[in-house]
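Participant: okay, predicted coordinates and the sequence, questions at the end:
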Amino acid sequence: MLAAFSVAPSGTARADGSVSDAVAAAVEVVRASRLAHHTDAMFTTLEGEWDEVFAVIKAATEAVAPFGSRISLIIKADIRPGYENELDNKMARLERAIEERQQ
């Protein structure tokens, strides 16, 4: 499965509203998990089995907790049994489709 998630605290004491320290704590959890992942400006996408992916999301959420009085968590999952390496393969299929459209 692929699961894209975004986790951030609210109720922080920072005047600039930045949540970068909290997000860094969450990304450290993701990296330590050794699951295939990709982090961009808005989401981190994980690839793995249901239980291991959601265990990492839970741990990342817990890592954000000390940074605010409330936590916002958004999750979107793509559950496709029998498929592996979809973090890369989905992008490869997209690029092929774009190339074919341009011919």
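Facilitator: Right, received. Where do you want to start?

Participant: every contact and neighbour count from this point should use C-alpha atoms.
Facilitator: Fine.

Participant: and the strands in the chain?
Facilitator: Counting by DSSP state E, the chain has strands at residues 2-10, 36-39, 44-47, 70-78.

Participant: now the last one, how far from the centre of its chain.
Facilitator: Put plainly, it is strand 70-78. 9 Å (C-alpha atoms, centre = their mean, to the nearest Å).

Participant: okay, now the one to match up with it:
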Amino acid sequence: MLIAFSVSPLGGGESVGDAVAEAVRVVRESGLRNETNAMFTLVEGEWDEVMAVVKRAVDVLAEQSPRVSLVLKADIRAGVTDALTAKVAHIEARLADG
């Protein structure tokens, strides 16, 4: 399973960077394959372990803010591993072919 998620506190001012950094820390400490970009954090693993990480990230923000926003998109495909890099590699190969 590959997920992309974004979590953010609501109602806590203009900058959410410090809070989001704490959520990303939860993901990185999980040991699951992950990647963070300007909009989302991608996490790869089995359903239960990935969803547990998302829950922990939300919980960290909920400790700081009475309201939390979560956006989540999932690619659920049995038997697929390394989707985090394989999908991008496939696109890059197509682009290189012209």
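Facilitator: Looks like it came in fine. A quick note: this is a predicted structure, and the numbers were derived from the prediction, not measured.

Participant: superposing both, give me the TM-score.
Facilitator: Overlay of the two chains. TM-score (TM-score structural alignment, normalised by the length of the second structure): 0.96; 98 aligned residues with a C-alpha RMSD of 0.8 Å.

Participant: tell me which of the strands of the first structure lies nearest to Ala60 of the first structure.
Facilitator: strand 2-10 (7.8 Å; C-alpha to C-alpha).

Participant: if we can go back for a sec, a markdown table please, covering the strands of the first structure and showing distance to Ala92 of the first structure and mean neighbour count.
Facilitator: As requested, the strands of the first structure are exported to a markdown table (distance: least, C-alpha to C-alpha, whole Å; neighbours: other C-alpha atoms under 10 Å):
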| stretch | distance to Ala92 of the first structure | mean neighbour count |
| --- | --- | --- |
| strand 2-10 | 15 | 21 |
| strand 36-39 | 15 | 17 |
| strand 44-47 | 16 | 22 |
| strand 70-78 | 16 | 13 |
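
Participant: make TSV out of those and add distance to Val53 of the first structure.
Facilitator: Formatted as TSV, the strands of the first structure follow (distance: least, C-alpha to C-alpha, whole Å):
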stretch	distance to Val53 of the first structure
strand 2-10	7
strand 36-39	10
strand 44-47	7
strand 70-78	10
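
Participant: now for these, which one comes closest to Val19 of the first structure?
Facilitator: Between the strands of the first structure, strand 2-10 lies closest to Val19 of the first structure; by C-alpha to C-alpha that is 6.6 Å.
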